[in-house]
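In: Sequence unavailable; structure follows:
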């Protein structure tokens, strides 16, 4: 029977093949000390690194202690603040009475604003009535013929300037009274025109809406055209306000400007259907 071949062996490292003495005396370290003396520098370096590791671990432990102390202190501060908020009275904080007083104050302000608005509307209406009365009186004075006391009835003459009307102002004719149905239709027509104007003319400014309604009514009564001077009704509706209302109407193509006669007049066209 043939002998078995030797079992393969894994090559061992050099340190396992010889003694430490042979390693120390090898050709790689010819100047190495005899015996275990070459371990002294390695052990010294290992001791230094161990001291450094110990110092780092001590620093980490000190940092952990500091964080623990801070957490306890900060948690105590938060707890004290919470207990203080729960046990301290705040006399200036709003109560139910404060909310009731605020609500009552807001209602009083709203009533005062409504009263002021109502007073302003009544004053404006009174001013319009006074202006209308003055205009009617002036028209009556313009159309009155002044007679001379010594002259016979056949030779009565009016003083110069009495019958002469200012240039650009057409003679006012007595406005025929409208029936209830006509007034209702006129109001609906004016409302339809106002609804086509910007928001400020539709009620945001009550006085401006009143002015634009007055201008629209004048234009409806005089569809052939009116000059700027005919729209001003002092002291409430001045020329600047009338011009603003006319500009808004012209922007919506409801009124056009005509200067074919040499004078600028505003002609009514109405809302396009």
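Out: That came through, no problem. For clarity, every value in this text was computed on a predicted model and none was experimentally measured. Numbers count the residues shown, from 1 in each chain.
In: all contacts plus neighbour counts: C-alpha atoms, from now on.
Out: Will do.
In: Can you list the buried residues in whichever strand or helix holds residue 210?
Out: Assigned by DSSP states H and E, residue 210 falls within helix 206-221. Buried residues in helix 206-221, counted by 16 or more other Cα atoms under 10 Å: 207-216, 218-220.
In: Can you tell me which of the residues you listed is nearest residue 113?
Out: Nearest to residue 113 out of those is residue 207 (Cα to Cα; 14.9 Å).
In: Distance check, the closest one against residue 133.
Out: Shown here: residue 207 relative to residue 133, a distance of 20 Å by Cα to Cα, to the nearest Å.
In: what kind of secondary structure is residue 267 in?
Out: Following DSSP: H, G, I helix; E, B strand; the rest coil, residue 267 is assigned to strand.
In: Quick one: the helices in the stretch 51-200 of the chain, in order.
Out: For the stretch 51-200 of the chain, the helices defined by DSSP state H, counting those that start in this stretch cover 96-142, 180-194.
In: Turn these into a markdown table, columns for distance to residue 21.
Out: Below are the helices of the stretch 51-200 of the chain laid out as a markdown table (distance: least, Cα to Cα, whole Å):
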| stretch | distance to residue 21 |
| --- | --- |
| helix 96-142 | 98 |
| helix 180-194 | 118 |
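In: With residue 84 as the reference, name the closest of the ones you listed.
Out: Here helix 96-142 is closest among the helices of the stretch 51-200 of the chain (Cα to Cα), at 23.2 Å.
In: Show me what that closest one is packed up against.
Out: Taking 3 or more Cα pairs under 8 Å, 6 or more residues apart in numbering; DSSP states H and E as contact, there are no helices or strands that helix 96-142 lies on.
In: ok so, going back, now the angle from the helix holding residue 210 to helix 180-194?
Out: Orientation check (axes from the mean of the first three to the mean of the last three Cα atoms, to 10 degrees): helix 206-221 against helix 180-194 gives 120 degrees.
In: Could you point out the helix or strand that follows helix 206-221?
Out: Downstream of helix 206-221, the first helix or strand assigned by DSSP H and E is helix 239-251.
In: Which elements pack onto that following helix?
Out: helix 206-221, strand 255-258.
In: Now that helix: buried residues?
Out: Buried-residue list, helix 239-251, by 16+ other Cα under 10 Å: 239, 241, 242, 243, 245, 246, 248, 249, 250.
In: before we go on, here's another structure to hold up against the first:
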């Protein structure tokens, strides 16, 4: 065999090796999605998550398949003495997988594990005051998302978010929106999976809506979006995602351009559900 032939063989072997894991992963996920959805999980959804009953039947089925893969791949680890139950796992997976409807399961490939606390958890973060003086501040949080692939959640807040599916506040949606934003690095409010031809429109709408929200907050005006959305563009995207999924009609009326961008990104027209 000549050098050209040997190079071709080596190239084909290398290509086969590179494709091996993605193909095996796709096969595993198909097998998981084809398994019967546990009746006990269905009971948890119907009892504790009224949002599920609002969903069209085809999306309910799709969500259950996404959940089966998610729960097989993503460990949920109890912290602070919490023992994780199936109810906890199902409610976290259901709300997180809303963000995967009509999209690839691979969108959450960067999520390595979910850490679950009984309630709000305390963290210490450096805070810079006027004059540049920096000190440590202790804060209680209901959720956090790390660029390394960890999502930290408070079970009390997960359960509260599931029970009220129309208040526009959902810690699971918020933190997993951050994970989409952090897929390629630090969160910026411009997720990497937005197509190149949509980026200019996304940036224009989101920056305009963010600036307008900052002005409303500074003037003390009531807004559909929480004041936390003024923190930075990444938090604005996460808060807007909560409102999109839970208060779609109000968002479409008060912020039609923002609703349109989120509808395109998440590939869902939630107005058609009612």
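Out: Looks like it arrived, so ask away. Here the structure is a predicted model, which means the values were calculated and not measured.
In: TM-score of the superposition?
Out: Laid over one another, the chains give 0.26 as their TM-score (TM-score structural alignment, normalised by the length of the first structure), with 106 aligned residues with a Cα RMSD of 5.2 Å.
In: circling back to that earlier point, now for the helix holding residue 210 of the first structure, which elements pack on it?
Out: In this structure, helix 206-221 of the first structure packs against helix 180-194, helix 239-251, strand 265-268, with contacts taken as 3+ Cα pairs under 8 Å, 6+ apart.
In: closest to residue 139 of the first structure out of those?
Out: Closest to residue 139 of the first structure of these is helix 239-251 (Cα to Cα; 20.7 Å).
In: any idea of the angle that closest one forms with helix 180-194?
Out: 80 degrees.
In: List the buried residues for stretch 71-83 of the first structure?
Out: Under 16+ other Cα under 10 Å, stretch 71-83 of the first structure has no buried positions.
In: out of the buried residues of helix 239-251 of the first structure, who's nearest residue 70 of the first structure?
Out: Using Cα to Cα, residue 248 comes nearest to residue 70 of the first structure of the buried residues of helix 239-251 of the first structure, at 72.2 Å.
In: re the thing from before, of all the helices and strands packed on helix 206-221 of the first structure, which one is nearest residue 127 of the first structure?
Out: With Cα to Cα as the yardstick, what comes closest out of those is helix 239-251 (15.7 Å).
In: re the thing from before, could you dump the helices and strands packed on helix 239-251 of the first structure to TSV with distance to residue 60 of the first structure?
Out: Formatted as TSV, those follow (distance: least, Cα to Cα, whole Å):
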stretch	distance to residue 60 of the first structure
helix 206-221	78
strand 255-258	89
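In: Out of these, which is closest to residue 122 of the first structure?
Out: Closest approach to residue 122 of the first structure among these is made by helix 206-221 (11.1 Å; Cα to Cα).
In: by how many degrees do the closest one and helix 96-142 diverge?
Out: Using the same axes, to 10 degrees, the direction of helix 206-221 of the first structure lies 30 degrees away from that of helix 96-142.
In: Tell me where the second structure has strands.
Out: Taking DSSP state E as the test, the strands found in the second structure are 76-78, 113-117, 121-128, 134-141, 143-145, 150-154.
In: Let's have those strands in CSV, adding mean neighbour count and distance to residue 42 of the second structure.
Out: Converted to CSV, those look like this (neighbours: other Cα atoms under 10 Å; distance: least, Cα to Cα, whole Å):
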stretch, mean neighbour count, distance to residue 42 of the second structure
strand 76-78, 17, 19
strand 113-117, 21, 21
strand 121-128, 12, 29
strand 134-141, 12, 30
strand 143-145, 21, 25
strand 150-154, 22, 22
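In: need those in a markdown table with distance to residue 206 of the second structure, can you?
Out: Putting the strands of the second structure into a markdown table (distance: least, Cα to Cα, whole Å) gives the following:
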| stretch | distance to residue 206 of the second structure |
| --- | --- |
| strand 76-78 | 32 |
| strand 113-117 | 29 |
| strand 121-128 | 26 |
| strand 134-141 | 26 |
| strand 143-145 | 21 |
| strand 150-154 | 24 |
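In: between these, which gets nearest to residue 90 of the second structure?
Out: Nearest to residue 90 of the second structure, of all the strands of the second structure, is strand 76-78, at 10.4 Å by Cα to Cα.
In: And the closest one, what does it pack against?
Out: Using 3+ Cα pairs under 8 Å, 6+ apart: strand 76-78 of the second structure touches strand 113-117.
In: which strands and helices sit next to the strand it packs on?
Out: Going by 3+ Cα pairs under 8 Å, 6+ apart, strand 113-117 of the second structure lies up against strand 76-78, strand 150-154.
In: can you redo these as CSV with distance to residue 22 of the second structure?
Out: Shown next, in CSV, are these (distance: least, Cα to Cα, whole Å):
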stretch, distance to residue 22 of the second structure
strand 76-78, 23
strand 150-154, 22
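In: Now do the end-to-end distance for stretch 69-78 of the second structure.
Out: Stretch 69-78 of the second structure has an end-to-end distance of 20 Å (Cα to Cα).
In: What residues of it count as buried?
Out: Buried residues in stretch 69-78 of the second structure, counted by 16+ other Cα under 10 Å: 69, 70, 71, 74, 76, 78.
In: cool, and stretch 128-142 of the first structure?
Out: Going by 16+ other Cα under 10 Å, stretch 128-142 of the first structure has these buried residues: 128, 131, 139.
In: related to what we said a few turns ago, out of the helices and strands packed on strand 113-117 of the second structure, flag the one nearest residue 13 of the second structure.
Out: Of these, nearest to residue 13 of the second structure by Cα to Cα is strand 150-154, at 34.4 Å.
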